[in-house]
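1. Following is a predicted model, sequence given first.
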Amino acid sequence: MRSTTALRFAAFVLSASFLFATPECATAEELLKARLAQNLGPISGLAIVANAKGIFAKQGLDISVSNFTSGKQCLDTVLGGGADIATTAEAPVTAAAMAQQPIAFVAGMEYSDLKTMTAASAGIKTKADLRGKRIAFTAGTGSEVYTSVLLKAAGLTSKDVTLVNLRPQEMLPAMAAGSIDAFDTWEPHVANAKKALGEGATPLETKGIYSETFNIVVTQSYLAANPAIVTKFLASLIEAEGWLKAHPDEAIDVIAAATGMKRDELAAIWPDYVYRVRLDDKLLATLKTHATWRLETGNHPPGATMPDFSKVLVTAPLKAVDPARVTLEARP
């Protein structure tokens, strides 16, 4: 395995050798084209900034962006051939790995807590108050895992509530119509509900219950055929990370405008988002924890076992850009 990894890394260093020789501003003819399937939310903040600030073009890329409301949709689009690069959470990654899909997880770029919004009329003040309530979640995403962990923390099981599988964009209308009492999801959908419903919506305190990672995933075949694009893409995210941290106020403006959030709403939750391009043991632990949850709950394809994440996590592209960002010590 080590020799294979070493060969992969050597090949990437060679294939990406012209990355750092790219002119500061490449012409349109020189730009490498790629299609990004992006979850349009603050969790994709680095990709949003890289696009808005011209960083992709500076790195020699012409990125066309298709926006979705979940990382599952993004990864499904890549696996279906409709895009080349996905921003996605760990839930779709473990599902794909257990289904033997040939994916390559090349970097994490963000992590943040998922959240619960409740209808004020439901009288939900604590986690225990969720008993008997109708709770919306999105199957196949981190929302499903978060819901499971939240119920466990409340001393409840799925039998104690009514679970309603909805897409994130369907949750606000459902709450407004009175057909659900609470929903579990990510931003900007929580902020959108508060904006639309005002005092009719109340967030439930669940900080620390479950942190979702947001990551960059491609197919193994795309990575093999386009190593320079993947490496340049990661270099773009790293540059965007530096700009975001140096200009937080402007970054909030950029991401709020892209996601349709009010600036003050994003500013209020800005500390919730940790942006850093990396491959580390925390990412690996999250993937393994999520895969364990799938195995324990039966939420996996027939006959699935714990994935061999050494075949899923591919370190060579990020190492070619910044080796210090790869700190995997545990065995995948």
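-> Okay, I see it.
2. switch to C-alpha atoms for all contacts and neighbour counts from now on
-> Fine.
3. Tell me if I'm right that T292 and T305 touch.
-> No: under the criterion of Cα atoms under 8 Å, T292 makes no contact with T305, lying 9.1 Å away.
4. Tell me where this protein has helices.
-> 2-15, 45-52, 55-58, 71-79, 90-98, 142-153, 168-176, 189-197, 220-225, 227-246, 248-259, 263-269, 281-297, 316-321 (DSSP state H).
5. Name the residues of the fifth one that are buried.
-> By neighbour count, and taking 16 or more other Cα atoms under 10 Å as the criterion, the buried residues in helix 90-98 are 90-98.
6. Would you mind pulling the contact partners of it?
-> 71-72, 75, 102-103, 105, 140-142, 145, 212-215, 286-287, 290-291, 300-301, 304-307, 312 (Cα atoms under 8 Å, 6 or more residues apart in numbering).
7. Could you single out the nearest of the buried residues of helix 90-98 to D253?
-> Using Cα to Cα, E90 comes nearest to D253 of the buried residues of helix 90-98, at 27.5 Å.
8. T126: which of the helices of the chain is closest?
-> For T126, the closest of the helices of the chain is helix 142-153, at 11.0 Å, according to Cα to Cα.
9. In addition, the following structure is provided for comparison:
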Amino acid sequence: MSTQNTFKRWLPALAFTVTAFGAQADEVTIAYQTTVEPAKVAQADGSYEKATGSKISWRKFESGAEVITAVASGDVQIGYVGSSPLAAAASRALPVQTFLIAAQIGSAEALVVRNGAGIAKPADLVGKKIAVPFVSTTHYSLLAALKHWNISPSQVQIINLRPSEITAAWQRGDIDAAYVWDPALGKAKENGKVLVSSTEVAKWGAPTFDAWIVRKDFAEKNPRFVEQFARVTLKAYADYQANPKAFTSDAARIDKIARITGSKPDEVAALLAGNRYPVASEQAGILATPTVKALTDTSAFLKEQGKVDSVQSSYAAYVNAGFAKAAGK
């Protein structure tokens, strides 16, 4: 699906109003991605259902752009997205709020170059085929990295592929490099090397993050559900951050994360360490000025790159720290 077609599908959905949800949020559809993070254990254990008393339908998506489309249509009420698709959605006035920062992205996302592709340094990327899911955090990071290296996007062949498509293209030898996350990242590393990760790109002034978003209308009708969802997620983050080694030494936890994400069990610990998961005491501070600024800066960059037509005068309305504050009490 092209970026333009994806975003065009949002437009008729902006007027959608949820009418089918009762005050107790009896049934909720939540979009998740294959990102390796601590709360996948809570998802596997049914902790969200136990805490909310609601029936939850978990739907897996391959990219943030796909999640945004589903949220816009009303099919999904809560979704896991990266900062780039979130910024693009906010720029188009999609009625969503960021209520939790899921991960501050580091080495868990990276640009991998295929062995034998003749890429030893950034300059060697010129003329090469680079795959990336469009309007994802990795797309944003790729463009930022190219800008840092003084390489114009027109000097490389950037191909829009979903993670599973990247894996297939990689195995066929159709692409020379890919900027992606696990499990596609792990598969690419098997016969490739990391040229740069999002840890370095963040230091160059283009940090990325993952977030949980909620439709505004759903949040207004079901604030208790959103608060409980945040509480369960933050407990998982706290469990990990308190003692990462103990968390990853639990084979049952590792297996649950691997099963949901499709990652290899022996790679889960390193992938968890590749991001940072803000705990409850940090969320409100991060969700205030830093997140609004990040969305503002990301949107400006996307406009510069021609990925969005316009930007908002303020992105404050797309961030709500209230649920994280309540969950942390």
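-> Looks like it came in fine. Not measured: the values here are computed from a predicted model.
10. re earlier: could you dump the helices of structure 1 to TSV with distance to A37 of structure 1?
-> Converted to TSV, the helices of structure 1 look like this (distance: least, Cα to Cα, whole Å):
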stretch	distance to A37 of structure 1
helix 2-15	24
helix 45-52	10
helix 55-58	15
helix 71-79	5
helix 90-98	14
helix 142-153	18
helix 168-176	17
helix 189-197	18
helix 220-225	14
helix 227-246	13
helix 248-259	15
helix 263-269	22
helix 281-297	21
helix 316-321	19
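11. Quick check: closest non-adjacent residue to D75 of structure 2.
-> Nearest non-adjacent residue to D75 of structure 2, counting by Cα to Cα, 6 or more residues apart in numbering: T29, 7.2 Å away.
12. counterpart of that neighbour in structure 1?
-> Under the alignment (TM-score structural alignment), T29 of structure 2 pairs with R35 in structure 1.
13. Repeat that for R276 of structure 2.
-> Using TM-score structural alignment, the partner of R276 of structure 2 in structure 1 is V274.
14. ok, now W212 of structure 2?
-> Using TM-score structural alignment, W212 of structure 2 sits opposite I216 in structure 1.
15. Now do its match against D62 of structure 1, distance only.
-> Between I216 of structure 1 and D62 of structure 1 the distance is 17 Å, computed by Cα to Cα, to the nearest Å.
16. likewise E110 of structure 1?
-> 23 Å.
17. is it true that G328 of structure 2 touches P278?
-> No: applying Cα under 8 Å as the test, G328 of structure 2 and P278 come out as separate, 11.8 Å apart.
18. before we move on, back to that, filter the contacts of helix 90-98 of structure 1 to the buried ones?
-> Neighbour counting by 16+ other Cα under 10 Å classes 71-72, 75, 103, 105, 140-142, 145, 212-215, 286-287, 290-291, 300, 304, 307, 312 among those as buried.
19. Figure out the length between the terminal residues of stretch 142-153 of structure 2.
-> 9 Å.
20. How about it, which residues are buried there?
-> Using 16+ other Cα under 10 Å as the burial criterion, the residues of stretch 142-153 of structure 2 that qualify are 142-146, 151.
21. Could you tell me where it falls in structure 1?
-> Using TM-score structural alignment, stretch 142-153 of structure 2 lines up with residues 147-158 of structure 1.
22. what does the matching stretch rub up against?
-> Taking Cα under 8 Å, 6+ apart as the rule, stretch 147-158 of structure 1 contacts 127-128, 130-131, 137, 184, 206, 209-210.
23. For ChimeraX, what selects the buried ones among those?
-> In ChimeraX, this line selects whichever of the contacts of stretch 147-158 of structure 1 come out buried by 16+ other Cα under 10 Å:
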select :127,130,131,137,184,210
